[in-house]
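Student: Structure here, sequence nowhere to be found:
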């Protein structure tokens, strides 16, 4: 018995550069930066004072004030992007077997804001444990898919993948595998993250991971630029509806793309640093290609992890060079984190959406904020610097790598009946 085919039938996005898929895509191809001075808390004593925050998001208006107070922002974001994806997919769950529809969701950290608020309130008190009864169910990383399943009455597989910045790529791969093995008909999958608060920014500052370009936030995320100095924190959510092909056709769904492969690997090297030769990154890209039955010659565009860190970017290019050989000069490479910042556990989903839209629109989003060539990179590599490029894109690969040495890579292709 062969694998079933898996297609994308719905998309939803809440990002620092757009609160819907059309707005997100328009900002991407126009090279819009989502970075600005942080508004959600006082940054006076912080080394980094800027981030890529979600803008004009009204949780009370979307959920109602009472319900919004019961949910951490990372869950609010998940529900918001999922509502768009469900509408986009034209799904009427009352007409479908909801026992065979699941939710697999990625988040690297979960309810950090909830944890911060509750622990700070306790520390300021007299030692009496007056914790909010919603503290634990607001905070735990698995609660987002729980709320999605409750809202839509979905009783299929339901869990969270936690692998740092590879989390939502892992959620896509797990969903893909359940469907192609015939164990489910459809998944709501993706990821969300909300770490732009005192603990998130302070913690990453303590690691010296964030850019400190406070004088020019809009250009701070500079993947592959000589003067890159760290990543820019982002927040938001991305939702993708994955569906078994015949199930999608039976209900007359529109099809954005076909998911054809996914790979996973570990660096087995260091708690936070990538392998110096990009060994794990190369392994995961090869694994995804092998899973899809493809070769490097089949790929047109790689949406790279590309975080704008001094050590991370070179290792990924070493890995891509190892995997693609001479084909590296034929493909487009770009890092959409140059615009959205790094959404951590949500990055894979948001970047998979960018990759799928590149297939549909024949346009490669740029790597913005490139000012100075890094002499360690081959100048013949097409990083798609500063301006979107038209291209007939048939197959895309999207990478995600996380602290702990977690690597996950996904591949989508144009749908052919």
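Tutor: Thanks, I have it. If you're wondering where the values come from, they're calculated on a predicted model, not measured in any experiment. Residues are numbered from 1 along each chain as shown.
Student: use CA for all of it now, contacts and neighbours both
Tutor: Will do.
Student: mind checking the SS state of the closest residue to residue 297 other than its chain neighbours?
Tutor: Residue nearest to residue 297 in three dimensions, not counting chain neighbours: residue 327, with 6.2 Å by Cα to Cα, 6 or more residues apart in numbering. Assigned with DSSP: H, G, I helix; E, B strand; the rest coil, residue 327 falls in the helix class.
Student: Okay, residue 327 and residue 296: tell me how far apart.
Tutor: Distance, residue 327 to residue 296, using Cα to Cα, to the nearest Å: 7 Å.
Student: try residue 356
Tutor: Residue 356 sits 18 Å away from residue 296, going by Cα to Cα.
Student: Tell me which of the two has more neighbours.
Tutor: residue 356 (26 against 19; other Cα atoms under 10 Å).
Student: Against which helices or strands is the helix or strand where the more buried one lies packed?
Tutor: Per DSSP states H and E: residue 356 is located in helix 347-361. Applying 3 or more Cα pairs under 8 Å, 6 or more residues apart in numbering; DSSP states H and E, we find helix 347-361 packed against helix 167-180, strand 186-193, strand 236-244, strand 257-266, strand 395-402, strand 406-413.
Student: this is the comparison structure:
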């Protein structure tokens, strides 16, 4: 196989319920802090979903409220993504005006945020009348999804940062950000760009979207465990806990990063995707698509399964995902029972589920695990499910030297994506 240039990570940025910046993310994960707290949609006291992991908007506004872009109409997810991108660029020692010409953007984002008040504008004395909505268009919330498209995040990043290169937006459910990172890496590898701003941002913490998720039976409505509700791989898990936020990575061609003296965290070495083709809201019970994605990421990274020491699991705390992912991992790493030697962690036990953006902060955590030799814990794993039999690093972080690790993202509809991360020597 011919040699190919490595793609390396030189900047990290995050906005999550654990705080602003990747250092808050990493410190929170390693110390077992949870962003999950009581939550309710605005104006609704009896919504069945009682817990979520929201971003502190006051903190975000304090940091960026004076920026010119902050005044532009945009959804929360776009604000999150812009803040995380600017954090990542600063971490990489770059400013927007000095970005190389051969730069591009690849982002994962989900359904545009909806404001229920916008729909009320269509109500007339005899019921819905959509002509009224057109007549009252000036009254629409400019930050609502009715006036924003799915690609608003990647488009806004390009406008604010002045990037005229390739611009991709992935709307592939919970695998969106991971697809964006993988395709961004491949664009650099193919020679299309020297630098890619990749990741994702999302916010589902609004009434219309949460109603849809609740009708699918995805988020937990339990109250028994309070803010310890997200329990990946535990017998008492009952559904995911919704969250919001963003994660952004700066990827560069190795020679480009070296030439400017950039700090290099790790190498994004491989990407794989696979499709369950099974059901919209349930994974293949044998983890077929997840297994294919992991195998393809390993092959793309030129890694033997025995080279991998750690997996950042999708780990949603749902009854169906966790055993299916466990089976997919144990099958992929069956040779020599290597799956017994893997550390497997579920960041969602602390972060909640950022849906389309989930893979971005989780990939950042995987990069930092490889770079720092630390594996964050899986919280709330107190009553292990017999069908979930891997080493999930329960309770507290662990020191572990890593040569390589995988970051898994498995989305609704059976959309699966995996990133392979290698230590950078």
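Tutor: Alright, I've got the coordinates. Everything quoted here is computed from the prediction, not taken from an experiment.
Student: TM value for the aligned chains?
Tutor: The TM-score (TM-score structural alignment, normalised by the length of structure 1) is 0.94; 411 aligned residues with a Cα RMSD of 2.0 Å.
Student: circling back to that earlier point, what lines up against the residue nearest to residue 297 of structure 1 once you look at structure 2?
Tutor: Using TM-score structural alignment, the partner of residue 327 of structure 1 in structure 2 is residue 338.
Student: from what I can see that match touches residue 306, true?
Tutor: Yes. With contact defined as Cα atoms under 8 Å, residue 338 of structure 2 counts as touching residue 306 (6.5 Å).
Student: picking that back up, how many other residues sit next to the residue nearest to residue 297 of structure 1?
Tutor: Residue 327 of structure 1 has 16 neighbouring residues, counting by other Cα under 10 Å.
Student: go on, the one 5 residues further on?
Tutor: Each residue near residue 332 of structure 1 was counted by other Cα under 10 Å, and the total is 22.
Student: show me what contacts it?
Tutor: Applying Cα atoms under 8 Å, 6 or more residues apart in numbering to residue 332 of structure 1 gives the contacts 300, 301, 302, 364, 381, 382, 383, 384.
Student: Could you dump those into a markdown table with distance to residue 309 of structure 1 and secondary structure added?
Tutor: Shown next, in a markdown table, are the contacts of residue 332 of structure 1 (distance: Cα to Cα, whole Å; DSSP: H, G, I helix; E, B strand; the rest coil):
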| residue | distance to residue 309 of structure 1 | secondary structure |
| --- | --- | --- |
| 300 | 25 | coil |
| 301 | 21 | strand |
| 302 | 18 | strand |
| 364 | 22 | strand |
| 381 | 19 | coil |
| 382 | 19 | strand |
| 383 | 16 | coil |
| 384 | 18 | coil |
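Student: Among those residues, which one is most surrounded by other residues?
Tutor: For the contacts of residue 332 of structure 1, neighbours tallied by other Cα under 10 Å; top is residue 364, 29 neighbours.
Student: From residue 33 of structure 1, how far out is that residue?
Tutor: 16 Å.
Student: does the counterpart of residue 262 of structure 2 in structure 1 sit in a helix or strand, and which one?
Tutor: The alignment partner of residue 262 of structure 2 in structure 1, by TM-score structural alignment, is residue 253. Secondary structure from DSSP H and E places residue 253 of structure 1 outside every helix and strand.
Student: was I right about residue 253 of structure 1 contacting residue 87?
Tutor: No. If you go by Cα under 8 Å, residue 253 of structure 1 and residue 87 don't touch, sitting 11.4 Å apart.
Student: In terms of neighbours, single out the busier of those two.
Tutor: Taking other Cα under 10 Å, residue 253 of structure 1 and residue 87 do not tie; residue 253 has more neighbours (18 against 13).
Student: ok, the more buried one - contacts?
Tutor: 9, 89, 90 are the contacts of residue 253 of structure 1 under Cα under 8 Å, 6+ apart.
Student: right, so the helices and strands packed on helix 347-361 of structure 1: which one is the most enclosed?
Tutor: Compared across these, strand 186-193 shows the largest average neighbour count, a mean of 34 (mean count of other Cα atoms under 10 Å).
Student: In structure 2, what range does that strand match?
Tutor: Aligning strand 186-193 of structure 1 against structure 2 (TM-score structural alignment) gives residues 195-202.
Student: For the matching stretch, give me the average deviation versus structure 1.
Tutor: Here stretch 195-202 of structure 2, set against structure 1 after superposition, deviates by a mean of 0.4 Å using mean Cα distance after the TM-score superposition for structure 1.
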